[in-house]
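> From the sequence below, what's the structure:
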Amino acid sequence: MATFNDIIKQHPLVLVDFTASWCGPCQVLAPILKDVKAHYEEALSIVKIDVDKNNALAANYKVQGVPTLILFKDGVQVWRQSGVLQLAQLTAVIDSHRK
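Predicted coordinates for the structure are as follows:
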């Protein structure tokens, strides 16, 4: 099984969604992330991490609340934000790191 570091390094641009099944805002964000994936297709990898099943990883990235989104470029964290973002906001952030 691949480690988290392997996962964020195997694709040039990876958006990690720290989420929880009981989280209302996370459920609001889910269809937005599907639209983001459809928009970028293979140019972006999206990884969902359940904080309840991955406590150590969430603690390692100092995730205080869900949803927390972290964008990695070439395995390096370049952006993070907690809370729900709309499609246009999220694509603007991703586009700013694609160059």
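> all contacts plus neighbour counts: C-alpha atoms, from now on.
Will do.
> ok, the most centrally placed residue in the chain - contacts?
Note on the chain: the residue nearest the mean C-alpha position is residue 16, at 2.2 Å, using C-alpha atoms, centre = their mean. Contacts for residue 16 (C-alpha atoms under 8 Å, 6 or more residues apart in numbering) come out as 46-49, 69-72.
> Which parts of the chain are helices?
Assigned by DSSP state H, the chain shows helices spanning 4-9, 24-40, 55-60, 87-96.
> Same list (these) but as CSV, adding mean neighbour count and distance to residue 81.
Formatted as CSV, those follow (neighbours: other C-alpha atoms under 10 Å; distance: least, C-alpha to C-alpha, whole Å):
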stretch, mean neighbour count, distance to residue 81
helix 4-9, 14, 17
helix 24-40, 15, 13
helix 55-60, 13, 14
helix 87-96, 13, 10
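> Second chain to compare with the first, below:
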Amino acid sequence: MFPSSILPLLPVHPAMLLVLLPSVGPGTRQETPLVRSATNLLLKSLQVQLGAAIRILKVDEASHPGVVQAFDGRGVPAFVLLRDGAELWRQQGLPEGEPMAALLLSKVADAT
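Just a heads-up that it's a prediction; the model follows:
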């Protein structure tokens, strides 16, 4: 046991940003490899801005159709912000633009 004045710090679970992406493959009109690369760069840049507060997880419709279907209310691409399994916010499209990191971080702070 720890004395009450020396309690161990429990790990804080970061919020999750699920980025729901459309299927890519032969015969689909969705993304080309160039667009997919641009999406990956966009998400890496956003992850740097979010730091450890929000973890980005890409969910591809082809690989995980059940997950996309469970969270998809309006089509893909879309993104859903979660904390401890509870949905904090969602939006259709990709999380792009300079103010997006600040907006996502504010949604997490508001939920605390």
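> any idea what the residue nearest to the centre of structure 1 aligns with in structure 2?
Under the alignment (TM-score structural alignment), residue 16 of structure 1 pairs with residue 18 in structure 2.
> if I look at that match, how far off is residue 93 of structure 2?
Using C-alpha to C-alpha, to the nearest Å, residue 18 of structure 2 is found at 12 Å from residue 93 of structure 2.
> Now do the shared contacts for these two.
Residues touching both residue 18 of structure 2 and residue 93 by C-alpha under 8 Å, 6+ apart: residue 79.
> Looks like residue 57 of structure 2 contacts residue 21 (just checking).
No - taking contacts as C-alpha atoms under 8 Å, residue 57 of structure 2 lies outside contact range of residue 21: 10.5 Å.
> Which one's more surrounded, the two?
Regarding residue 57 of structure 2 and residue 21, a neighbour count based on other C-alpha atoms under 10 Å identifies residue 21 as having more, with 24 against 14.
> Contacts only, for that one.
58-61, 76-78.
> again, only this time at 7 Å
Under the criterion of C-alpha atoms under 7 Å, 6 or more residues apart in numbering, the contact list for residue 21 of structure 2 reads 59-61, 76-78.
> ditto for residue 64 of structure 1
Neighbours of residue 64 of structure 1 in contact, by C-alpha under 7 Å, 6+ apart: none.
> swap the cut-off to 10 Å and go again
Counting by C-alpha atoms under 10 Å, 6 or more residues apart in numbering, residue 64 of structure 1 makes contact with 18, 58, 82.
> so can I have TSV of those showing distance to residue 39 of structure 1?
Shown next, in TSV, are these (distance: C-alpha to C-alpha, whole Å):
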residue	distance to residue 39 of structure 1
18	21
58	27
82	22
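> What's residue 41 of structure 1 aligned with over in structure 2?
Aligned partner of residue 41 of structure 1 by TM-score structural alignment: residue 51.
> Please apply the same query to residue 97 of structure 1.
Under the alignment (TM-score structural alignment), residue 97 of structure 1 pairs with residue 107 in structure 2.
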